[in-house]
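J.: Structure of the sequence below:
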Amino acid sequence: MTDSDQIRRVLRENKTLAVVGLSANEMRPSYFASKYMQDHGYRIIPVNPRYDEILGEKCYPDLTSIPEPVDIVD
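T.: Sure, this is the predicted structure:
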């Protein structure tokens, strides 16, 4: 199995992503990448103490504040 195959498998099997430091600025790579993933069916949970909401999702100040299971942390 190649690295690309492993990445595809991980992304196919995991749909909830917490993105630490996600920016609300549409020009930032973290926003663009998270928006792309959200548009393709992934649940994005923003983690940034500076915001209340990003991408229409409640923003949490830290990982321990997220009240639900997370599959991947970025």
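
J.: all contacts plus neighbour counts: C-alpha atoms, from now on.
T.: Fine.

J.: now the strands for this structure?
T.: Using DSSP state E, the strands of the chain run over residues 16-20, 43-47, 53-54, 57-58, 72-73.

J.: For the first one, which helices and strands make contact with it?
T.: In this structure, strand 16-20 makes packing contacts with strand 43-47, strand 72-73, judged by 3 or more CA pairs under 8 Å, 6 or more residues apart in numbering; DSSP states H and E.

J.: how much distance is there from the last one to the middle of the chain?
T.: If you compare the mean C-alpha spot of strand 72-73 with that of the full chain, they lie 7 Å apart, counting by CA atoms, centre = their mean, to the nearest Å.

J.: so what secondary structure elements neighbour it?
T.: strand 16-20.

J.: Throw the helices and strands packed on strand 16-20 into a markdown table and include distance to residue 8 and mean neighbour count, thanks.
T.: Below are the helices and strands packed on strand 16-20 laid out as a markdown table (distance: least, CA to CA, whole Å; neighbours: other CA atoms under 10 Å):
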| stretch | distance to residue 8 | mean neighbour count |
| --- | --- | --- |
| strand 43-47 | 17 | 25 |
| strand 72-73 | 13 | 13 |
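
J.: structure for this one too, so we can compare:
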Amino acid sequence: MATLEHLRYSPELIADILHDTKTIALVGASANTARDSNEVMQFLQRKGYRVIPVNPGLAGKKLLGETVYASLHDIPEKIDMVDIFRNSAAAGPLCDEAIAIGAKYIWMQLGVTNEEGARRAEAAGLTVIMNRCPKIEIPRMIR
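T.: Reported below is the predicted structural model:
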């Protein structure tokens, strides 16, 4: 369970992250259009973000015009934000991968929290958002 400090984010922090981010690795991307990860990926692309899907089961295929990678380590370019559509237990190791690839931000989707991973990422200089969805936050924060 996340502490309250990790569930309270100022509107300014959210807006700064969303303005600064250009490239997003979406972990848990799905080809199924009924899945939230697919809908969010489409939304983020429409908003001008480059979204690189990560899903080992789809690695090497194309999803919404982008090549799918098996892991964050496989992505050959700089990633600003890692958007996690996996369960809370999986988010901890993904935080470590995000640190290793030099991401600036980790964004855990609604229902996803990992306090230990967040602490490690923050200690490494990353900013972590948990239990939020950029598809919900963007209309609130970006005018």
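
J.: coming back round to it: ok, which of the helices and strands packed on strand 16-20 of the first structure comes nearest residue 12 of the first structure?
T.: strand 72-73 (11.7 Å; CA to CA).

J.: distance from that closest one to the second structure after superposition?
T.: Comparison of strand 72-73 of the first structure with the second structure after fitting gives an average deviation of 0.3 Å (mean CA distance after the TM-score superposition for the first structure).

J.: Could I get the full set of helices for the second structure?
T.: 11-20, 36-46, 88-101, 115-123, 134-141 (DSSP state H).

J.: Identify each buried residue in the shortest one, please.
T.: Looking back up the chat, that one is helix 134-141 of the second structure. 134, 135, 138, 141 (16 or more other CA atoms under 10 Å).

J.: Wait, the second one touches residue 40, no?
T.: Spelled out, it's residue 135 of the second structure. Yes - Residue 135 of the second structure is in contact with residue 40 according to CA atoms under 8 Å; the separation is 6.1 Å.

J.: Show me the two of the buried residues of helix 134-141 of the second structure that sit farthest apart.
T.: Across the buried residues of helix 134-141 of the second structure (CA to CA), the longest gap, 10.5 Å, separates 135 and 141.

J.: Who are the contact partners of the spatially most central residue of the second structure?
T.: Taking CA atoms, centre = their mean, the centroid of the second structure lies closest to residue 83, which sits 0.8 Å from it. Residue 83 of the second structure is in contact with 24, 25, 26, 27, 106, 107, 108, 109, counting by CA atoms under 8 Å, 6 or more residues apart in numbering.

J.: Alright, I will stop here.
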